[in-house]
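Engineer: Sequence and predicted structure are below.
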Amino acid sequence: MAIQRSFVLRYRENGHVRFQIPSEACDSAAAKALTEKLLELDGVYRVVLYRRQQKLSIRFQETICEFESLVKQLYQILAEIKKTGLFNPKPIAKSRLWKVRAISNKAKPGPLDWFKRKYTDAKDTVHAAKVVGKIGLKKPKAFLNDPEKAVIDFLNDILVLFLIKLHWQHITQQWIVKPFKYRYEWMAIFYMFYLLIRSRKK
């Protein structure tokens, strides 16, 4: 059976899909190749492959890459990776058999894993808000003189931090490596920082 049929769509909303994937795609080399190739697609800005949970999460911009086009390109990528042999089962050394057995004996991930991920994301967001809040508290007169502008500046900082976190993987793995290809994204970043600095000037 083709490996494409083993990718089962479990969740879909605007700009976000999640697949249940086979164990062959969870090998470290195969997972890395699949993630890198998906990030090269226009419109795809975040790819997370959970190897233990055997899940693949893809976030994309539907205005650039429609769902049907994304699926077709995903199937094409799987076919290319299959030709390289990365999906073929790897022989397991006897010294590692006990590790494989220990992993197989573990309980399947449940709601606790989901709560852990959400807790980590929430903790990072709260930490970022504290940092921004401390910076804002250094100038209490600004809040007293113009509370509306102080609140807007604070929300702008939160938005910038959120956007950086959301696109960080894409920035480090794609935009920096190929700056000319993603020149429009870099222009958007520079313009965003220009607006942010300009809003702070009196």
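Structural biologist: Happy to help now that I have it.
Engineer: From now on I want contacts and neighbour counts done on CA atoms only, so please keep to that.
Structural biologist: Fine.
Engineer: show me what contacts the most centrally placed residue in the chain?
Structural biologist: Nearest to the centroid of the C-alpha atoms of the chain, with distances taken as C-alpha atoms, centre = their mean, sits residue 46, at 3.4 Å. Applying C-alpha atoms under 8 Å, 6 or more residues apart in numbering to residue 46 gives the contacts 39, 58, 59, 60, 166, 167, 169, 170.
Engineer: That one and residue 59, how far apart?
Structural biologist: Separation of residue 46 from residue 59 (C-alpha to C-alpha, to the nearest Å) stands at 5 Å.
Engineer: about what we covered before: most neighbours among the contacts of residue 46, which one?
Structural biologist: In terms of neighbours by other C-alpha atoms under 10 Å, these top out with residue 60 at 22 neighbours.
Engineer: try this one side by side with the last:
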Amino acid sequence: MTELPSPDSLARQVVVRYRGDGHVRFGLPAALCEEPHATAIEDGLRGLDGVYRVTLYRRQAKLSVFYDRHACDLGDVARALHGLLGGLAGAAPGKPGVAGRLRAADPRPWLKRQSERAKTWLAEWRFKARLMKDVIAYHPQMQGIFSERAILGFMNDLVTFYLIKVHWDLITQKWLKSPIKYRNAWLSTFYLVFLLVRSRKQAAKKQ
């Protein structure tokens, strides 16, 4: 493990590579991409309220952070990262023995993280596939596939899938865990579902 310089020196080496709506990507010095510093940065930023995805790409020396801009902003993320740099730089590096090096090389934590990511990805696509199957099964207007009603129904489904994809991480990691806090988002969701169901019922009556 490389001994880290002072927090101010580390902060000067951190640059913002990309800044978007609820997403920021930093370029980090190589020393921060080594273990256990990289894992400490990921775990520390995940603990910030509003942050729902953190990935540090070790080889590319890039840190990607997704956050809910209604719960925190870029300044909060930057301050949290700077605080983590101070903690890492102030920690005594030490020289682990043979047993310590063997524990550091243990692939089981990495395999566990990859397994959890794979399970999350699989559950997400199972849900989307089941939802798509239900929507396709409930399409009486597909008899006239080029009719105005069929095109409008298809576009409504397309918008629904897009909204699910864009907000999937927020739904699973924030909205479901704190429904009262995100009640406005849930009210909007229920209203959109109501409009979609009503549109389907009206289309079925006209058949």
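Structural biologist: Here it is on my side, so go on. Computed from a predicted model, the values in this text were never measured in an experiment.
Engineer: Would you pull the TM-score for this pair?
Structural biologist: Overlay of the two chains. TM-score (TM-score structural alignment, normalised by the length of the first structure): 0.59; 169 aligned residues with a C-alpha RMSD of 4.1 Å.
Engineer: hang on, the earlier thing: so which of the contacts of residue 46 of the first structure belong to helices?
Structural biologist: 39, 166, 167, 169, 170 (DSSP state H).
Engineer: which two from those end up farthest apart in space?
Structural biologist: 39 and 166 (13.6 Å; C-alpha to C-alpha).
Engineer: Look at residue 119 of the first structure and give its secondary structure.
Structural biologist: helix (DSSP: H, G, I helix; E, B strand; the rest coil).
Engineer: Distance of it relative to residue 137 of the first structure?
Structural biologist: Distance from residue 119 of the first structure to residue 137 of the first structure, by C-alpha to C-alpha: 26 Å.
Engineer: ok, now residue 122 of the first structure?
Structural biologist: Applying C-alpha to C-alpha to residue 122 of the first structure and residue 137 of the first structure gives a distance of 22 Å.
Engineer: Could you do residue 147 of the first structure as well?
Structural biologist: In terms of C-alpha to C-alpha, residue 147 of the first structure sits 12 Å off from residue 137 of the first structure.
Engineer: Likewise for residue 88 of the first structure?
Structural biologist: On the measure of C-alpha to C-alpha, residue 88 of the first structure and residue 137 of the first structure end up 57 Å apart.
Engineer: again with residue 47 of the first structure
Structural biologist: 36 Å.
Engineer: The two - which one has more neighbours?
Structural biologist: More neighbours surround residue 47 than the other of residue 47 of the first structure and residue 137, with 21 against 11 (other C-alpha under 10 Å).
Engineer: So what does that one match up with in the second structure?
Structural biologist: The equivalent of residue 47 of the first structure in the second structure is residue 53 (alignment by TM-score structural alignment).
Engineer: Apart from its neighbours in sequence, what residue is nearest that match?
Structural biologist: Spatial nearest neighbour of residue 53 of the second structure, excluding adjacent residues (C-alpha to C-alpha, 6 or more residues apart in numbering): residue 66 at 5.1 Å.
Engineer: For that neighbour, list the residues it contacts.
Structural biologist: Counting by C-alpha under 8 Å, 6+ apart, residue 66 of the second structure makes contact with 22, 23, 24, 51, 52, 53, 54.
Engineer: From the centre of the first structure, point out the most distant residue.
Structural biologist: The first structure, farthest from centre, C-alpha atoms, centre = their mean: residue 145 at 39.8 Å.
Engineer: which residue ranges form the strands in the second structure?
Structural biologist: For the second structure, the strands defined by DSSP state E cover 15-20, 23-27, 51-57, 62-67.
Engineer: out of those, which comes closest to residue 119 of the second structure?
Structural biologist: Judging the strands of the second structure by C-alpha to C-alpha, what sits closest to residue 119 of the second structure is strand 51-57, at 15.7 Å.
Engineer: quick one, the closest one and strand 62-67 angle?
Structural biologist: Following axes from the mean of the first three to the mean of the last three C-alpha atoms, to 10 degrees, one obtains 170 degrees for the angle between strand 51-57 of the second structure and strand 62-67.
Engineer: got the angle between strand 51-57 of the second structure and strand 23-27?
Structural biologist: 30 degrees.
Engineer: now strand 51-57 of the second structure: how far from the chain's centre is it?
Structural biologist: 7 Å (C-alpha atoms, centre = their mean, to the nearest Å).
Engineer: Would you indicate which residues of that strand are buried?
Structural biologist: Across strand 51-57 of the second structure, burial judged by 16 or more other C-alpha atoms under 10 Å covers 51, 52, 53, 54, 55, 56.
Engineer: Any chance of CSV for those, columns distance to residue 158 of the second structure?
Structural biologist: Below are these laid out as CSV (distance: C-alpha to C-alpha, whole Å):
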residue, distance to residue 158 of the second structure
51, 28
52, 25
53, 25
54, 28
55, 29
56, 32
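Engineer: Buried ones in stretch 34-46 of the first structure, by neighbour count?
Structural biologist: Neighbour-count burial for stretch 34-46 of the first structure, counted by 16+ other C-alpha under 10 Å, picks out 34, 35, 38, 39, 43, 44, 45, 46.
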